[in-house]
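In: This is the structure alone, sequence omitted:
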């Protein structure tokens, strides 16, 4: 298992950053969350003049055996079809990433489809999808560790190319089921409060999803509830790979942009293993998927946006990116009272 060296962010620079923020030509605190963002990014980078370099969105795709149990209104084939849509530039994440000049990388973490070396796709497949955790563990611990390591390798390469701010997205039919169980076990929240409609289940479908996931939790109720065990028993290859990617991003001192429900479930696992990963994380938005609000509250996270989105793909992170840019820009470019010749309050 890869060991990550993630140091908690050094707070010695906090006073100098706060002084710089407070002496901009504005009332104290007038830029609200932007001020906290600027402070956080400055601390991550340990500088009074932070920069956002070569922003990237990495989309991990993987299939889930639990999809065959009827927990999603969409067939599993949609996963690989959406991967092609990402590669062709036609998905929502492509639109938003183009708008903000963010690089997109699409990763086959474990899709039940042979892409035959398709150019433009990062081929990191662990297996042709996970097993159905209604009947057995979704993956072996070895497979889970392999996925974590592959995610770390992808991010390490991006960092070496000059990227210092990275967002993560996912695609995988039935992955809200995996995330719901992970959330319930790691947050100690009743399963019923963690389950949402996913890709649009009707009332009958939602009831079925709750019954199946409850049965699955009973089947595996004797597992040790460590983050790694929960991930390997119920997770997806895309969730495990995201977990490794986040840990490597933090170890590399990068700014991490957490997206919605699935991405935050991966972060929940990552932070259970290495709590300091949260020092490097910006929570970009609150998903409209039922469990996300409670998951964010459990992590004491205040999301930047709440637009009622629940698409996944990293769309919330991409939409929030200009807000993050604004925080860095005001810190670097806005005049101080002294430089502008403006009188400060008495």
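Out: Arrived safely, thanks for sending. Bear in mind the structure is a predicted one, so any value in this text is a computation, not a measurement. Residues are numbered from 1 along each chain as shown.
In: contacts and neighbour counts: CA atoms only from here.
Out: Fine.
In: Now do the SS call for residue 109.
Out: strand (DSSP: H, G, I helix; E, B strand; the rest coil).
In: quick one: the strands in the stretch 101-250 of the chain?
Out: Applying DSSP state E, counting those that start in this stretch to the stretch 101-250 of the chain gives strands spanning 103-110, 121-123, 165-171.
In: Below is structure B, check it against A:
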């Protein structure tokens, strides 16, 4: 998939695959035949049916799980919205590459292939209080980079991000896309104190005053970072390949929300791995109509909550595929 303009997404929508309802129905019949009361595994059953629909088979398996973490730097950091210097983004990417971060350990446990993609870290986006964060060309480059990173042979895609200042970007995107008081979307991020949170709110209000009346993709360019655009590109490429996606927390969900505003069906193949401790995430999930797989009070980013949720999805499929039916087990059914 190669986008040549931000409006290309609209032309993609009619041809994007939908969930295979026949496969989902066959999976539901299997669930009803397993040695358990109907519905007794709760959301594990829902997750199995979700995977069946998007993988197009009544008995889906995860043989290949891909985890992508996109990293970017942000011009808005010039406004003092983060207690850490931007150098930390590159330092953390190096830590990922050495295997020393939380996401490395979680991917190992979850049997997910991790790839970390740094996006022009030496060239931060522009300060969105002074102008658009990215040009259309920069936005397209990041979108296409995210799309190209998706393994078309993967059975599931886990998405995460890294970028000093990107909790401010996420709050600005959410406020621009869904409205409301900017204060409702802003949280501590990597550890901002009360004064730091107030600074974020002021900066976002200035950005919203400058960038009014934009469509969703122009909003992405106005406020977003390269990692947010790359997440959107990866979500679209996964959809084209009928690969289900597990989104991480507030920042990742806010990036994907751009596509929801373009057309809600663009996120039909996406799960949200967890609800972040960032206060804006619950509000954002309500706007998207999404229920998180987990609520573990996490706010690390990196894809950490999404990879943790992958383990739950694997458990759902283990039960779905491995349990005996009433007939196989010789157990009387109702």
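Out: Good, I have the coordinates. In this text, all values refer to a predicted model and were calculated from it rather than measured experimentally.
In: hey, which of the strands of the stretch 101-250 of structure 1 is tucked in deepest?
Out: When the strands of the stretch 101-250 of structure 1 are scored by mean count of other CA atoms under 10 Å, the highest mean neighbour count falls to strand 165-171 (a mean of 28).
In: one step back: looking at the strands of the stretch 101-250 of structure 1, which is closest to residue 22 of structure 1?
Out: Closest approach to residue 22 of structure 1 among those (CA to CA): strand 165-171, 24.9 Å.
In: Nearest to residue 29 of structure 1 among the strands of the stretch 101-250 of structure 1 would be which one?
Out: Using CA to CA, the nearest of those to residue 29 of structure 1 is strand 165-171, at 25.0 Å.
In: which residues in structure 2 does the closest one align to?
Out: Under the alignment (TM-score structural alignment), strand 165-171 of structure 1 falls on residues 156-162 in structure 2.
In: what's the answer for stretch 324-333 of structure 1, then?
Out: Per TM-score structural alignment, the counterpart of stretch 324-333 of structure 1 in structure 2 is residues 313-322.
In: buried residues in the matching stretch?
Out: Judged by neighbour count using 16 or more other CA atoms under 10 Å, the buried positions of stretch 313-322 of structure 2 are 313-314, 316-321.
In: out of the strands of the stretch 101-250 of structure 1, which comes closest to residue 13 of structure 1?
Out: In terms of CA to CA, the element of those nearest to residue 13 of structure 1 is strand 165-171, at 19.9 Å.
In: For the closest one, give me the average deviation versus structure 2.
Out: For strand 165-171 of structure 1, the mean deviation from structure 2 after alignment is 0.7 Å (mean CA distance after the TM-score superposition for structure 1).
In: now do stretch 318-328 of structure 1
Out: Relative to structure 2, stretch 318-328 of structure 1 is 0.9 Å off (mean CA distance after the TM-score superposition for structure 1).
In: Residues contacting that stretch, please?
Out: 34-35, 37-38, 41, 49-52, 57, 93, 96-97, 100, 102, 167, 284-285, 304-305 (CA atoms under 8 Å, 6 or more residues apart in numbering).
In: so of those residues, which ones are in helices?
Out: Mapping the contacts of stretch 318-328 of structure 1 onto helices (DSSP state H) picks out 34-35, 37-38, 41, 93, 96-97.
In: Now render those residues as CSV, adding neighbour count and distance to residue 345 of structure 1.
Out: Formatted as CSV, those follow (neighbours: other CA atoms under 10 Å; distance: CA to CA, whole Å):
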residue, neighbour count, distance to residue 345 of structure 1
34, 20, 21
35, 21, 19
37, 20, 24
38, 26, 23
41, 26, 27
93, 24, 44
96, 19, 41
97, 22, 41
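In: Quick one: residues contacting the residue lying closest to residue 132 of structure 2 once chain neighbours are set aside.
Out: Nearest in space to residue 132 of structure 2, with sequence neighbours left out and distances taken as CA to CA, 6 or more residues apart in numbering, is residue 222 at 4.0 Å. Residue 222 of structure 2 sits next to 128, 131-134, 211 when contact means CA under 8 Å, 6+ apart.
In: Apply the buried test to these and list what passes.
Out: Among these, the ones that count as buried by 16+ other CA under 10 Å are 128, 132-134, 211.
In: buried residues in stretch 27-43 of structure 2?
Out: In stretch 27-43 of structure 2, counting by 16+ other CA under 10 Å, buried: 27-28, 30-35.
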